[in-house]
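*Asks:* this one's structure only:
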């Protein structure tokens, strides 16, 4: 009697490497659609590839092949400096690879004066701050003239012993490769109440 036996051989090959790339390369301007590819080198059976997208409440549907996955995202300024994570899961083995998002966006400016009420003879600090990528160049001005600073922090102007001649509008301009923004603040002396 002839007995035939079947032998089933299961071969497992671990994923060797995981890479994440983008097209186009970084940095990119805000609102640019970019395609990310996550590619696993090797792997039998093929790994399950997933994405984690920073700040996304819903995940876009990736295009998947045996050893790679692609997603397309429109990048916003809120995604700048975030990490996009790709994970390849194969049986008990997990590989992770990330890519840092570099999104260029125009600056937004904020200008503040302290204290909030100014009296004759007070010292007033005017602070200009800006958010943008690449980092914006900040200029403080009044009546189209640049300020001279008595401090190493170039975004703060200290106006000592305020008097009526210094009551005017001060402005702050922030500029980078993506655009510019301006904010203004008026310095008005509070009258002293006499009893």
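*Replies:* Received, thanks. What you see is a predicted model, and the numbers here were worked out from it, not measured in a lab.

*Asks:* C-alpha only now, for contacts and for neighbours.
*Replies:* Noted.

*Asks:* if you count residues, which strand in the protein comes out on top?
*Replies:* Of all the segments assigned as strand in the chain under DSSP state E, the longest by residue count is strand 103-114.

*Asks:* and the angle from the very next helix or strand once past that strand to strand 103-114?
*Replies:* The element immediately downstream of strand 103-114 (helix or strand, assigned by DSSP states H and E) is strand 124-133. Relative orientation of strand 124-133 and strand 103-114, computed by axes from the mean of the first three to the mean of the last three Cα atoms, to 10 degrees: 170 degrees.

*Asks:* who's in contact with stretch 149-156?
*Replies:* For stretch 149-156, the external contacting residues (Cα atoms under 8 Å, 6 or more residues apart in numbering) are 125, 126, 127, 128, 129, 138, 139, 140, 157, 158.

*Asks:* adding another structure so you can compare the two:
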């Protein structure tokens, strides 16, 4: 009994001594980056995703930094910037996304893993590209210079990459190139500016991102330019007339009208015209009108002057208002019907009745110098009012008169140069432009003479032809004026 008790005691109270067990030390694998550092270039306002793909991350922590500034540590966002966030596209990716890029985002971004006291990392370079921004001049700027001066305007722009700057001109809606000097890019240089240089100019700045542009307006201060639509206006007592001058200048010129009666060679402008019920002034853009509702006899011996003035000077142009006839227009067909005569028909603008006609003609020679002198014919037309036609253009009234004259004693198969002028109570007109007529080798025989519309004609039909031709000439003259 005592022996068994001893055995049980040792079995219970003495620990079982086992053989020693082998010891194992677990080491984690080294993290491996699956990508290398990249360079990113994106425009301002875009979104970028910086990649960081790591194998064997284990329980290590990824840290994103911009320079030395920590952005995230693991899933914890350290930097308080709502534009930045972590993106896990798959289980090994730990990308950094930055939205609405700004210039402050430019720099180096490091994805770092701490492993056994030795950091492992990759670094990306991010460059935020800046679109061009023109800082000078401002949109819609106005530049004022005097005619003949030099113009120099600089155009400066910011941007990354550095933008290229150029100047262009907009002329009649078309863009013109080549307005910068080679040695001074960004400068608009214009030497001794002329009136034609005024207008819109555009500065344009370009880089790889986009472009920016600014428009300026160049104003040239220049002496007024005055141009009269007509230097001589033919009219008559009681008629309506419109005299117009076109004025250009900067600053906007002030326009005045003057009337000088009598001899136009007399010095001075005469009296300033004050608007009233008979003399009406109006402006339509650059056109300045003086309308006379009822021309007086004194007006018909007057010189009207349109004068424009501004800070740069003054200019003027004169218009003679006269009752004299205009130079006639010969309307006949050059090829005549007869060998020794020619039926001449012409129109003349004259309010007063034509009291005298002067026709001069000479034979044209070919192959050698002209030897013939002018042959003069003067006569007083009769029944001239039969060919009278009233016509109105706008406010201006006109009277056209058609006159016939049969030139005789011509040589057969010959050419003649003819000019005509007429006289009324106010004086003589200028000569008409030269007209070349051709006589036939022999007259048309009686049985082959035809009227204007193909009817058989004898001597009585010549009168019919003349009347028909008169009507035709009047209609033709009116159509020319209309169109």
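*Replies:* Arrived safely. None of the values given here were measured: they were computed from a predicted structure.

*Asks:* who wins for neighbours among the contacts of stretch 149-156 of the first structure?
*Replies:* Of all the contacts of stretch 149-156 of the first structure, the most densely surrounded is residue 140 (26 neighbours; neighbours counted as other Cα atoms under 10 Å).

*Asks:* Please say which position in the second structure that one maps to.
*Replies:* Taking TM-score structural alignment as the alignment basis, one finds that residue 140 of the first structure is matched in the second structure by residue 257.

*Asks:* Which strand or helix spans that match?
*Replies:* For residue 257 of the second structure, the host element (DSSP H and E) is strand 254-261.

*Asks:* Contacts for that strand next, please.
*Replies:* Contacts of strand 254-261 of the second structure with the rest of the structure, by Cα under 8 Å, 6+ apart, involve 268-273, 288, 290, 298-299, 301-310.

*Asks:* Identify the residues contacting the spatially most central residue of the first structure.
*Replies:* Residue closest to the mean C-alpha point of the first structure, counted by Cα atoms, centre = their mean, is residue 80 at 2.2 Å. Each residue near residue 80 of the first structure by Cα under 8 Å, 6+ apart is listed here: 101, 102, 103, 104.

*Asks:* Next: residue 101 of the first structure.
*Replies:* Residues counted as contacts of residue 101 of the first structure (Cα under 8 Å, 6+ apart) are 26, 27, 79, 80, 81, 82, 83, 84.

*Asks:* how much space between the equivalent of it over in the second structure and residue 291 of the second structure?
*Replies:* Using TM-score structural alignment, the equivalent of residue 101 of the first structure in the second structure is residue 218. Counting by Cα to Cα, to the nearest Å, the separation of residue 218 of the second structure from residue 291 of the second structure is 35 Å.

*Asks:* matching residues in the second structure for stretch 173-182 of the first structure?
*Replies:* Counting by TM-score structural alignment, stretch 173-182 of the first structure falls onto residues 307-316 of the second structure.

*Asks:* So for that stretch, what gets flagged as buried?
*Replies:* Buried residues in stretch 307-316 of the second structure, counting neighbours by 16 or more other Cα atoms under 10 Å, are found at 307, 308, 309, 310, 314, 315, 316.

*Asks:* Now tabulate the residues you listed in a markdown table and tack on distance to residue 212 of the second structure.
*Replies:* Conversion of those to a markdown table gives the following (distance: Cα to Cα, whole Å):
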| residue | distance to residue 212 of the second structure |
| --- | --- |
| 307 | 45 |
| 308 | 41 |
| 309 | 40 |
| 310 | 38 |
| 314 | 42 |
| 315 | 43 |
| 316 | 45 |
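
*Asks:* Which of those fall in strands?
*Replies:* Counting by DSSP E, those contribute 307, 308, 309, 310, 314, 315, 316 to strands.

*Asks:* Tell me which residues touch the fifth one, please.
*Replies:* What it means is residue 314 of the second structure. In this structure, residue 314 of the second structure makes contact with 223, 224, 307, 308, judged by Cα under 8 Å, 6+ apart.

*Asks:* Of all pairs in those residues, which one is the farthest apart?
*Replies:* Maximum pairwise distance among those (Cα to Cα): 11.8 Å, between 223 and 307.

*Asks:* Which contacts among the contacts of residue 314 of the second structure does the first structure share?
*Replies:* Compared against the first structure with both residues aligned by TM-score structural alignment, their matches' Cα atoms under 8 Å, the contacts of residue 314 of the second structure retain 223, 224, 307, 308.

*Asks:* Excluding covalently adjacent residues, which one is nearest to the third one?
*Replies:* It refers to residue 307 of the second structure. Closest residue to residue 307 of the second structure in three dimensions, ignoring its sequence neighbours and counting by Cα to Cα, 6 or more residues apart in numbering: residue 316, at 4.1 Å.
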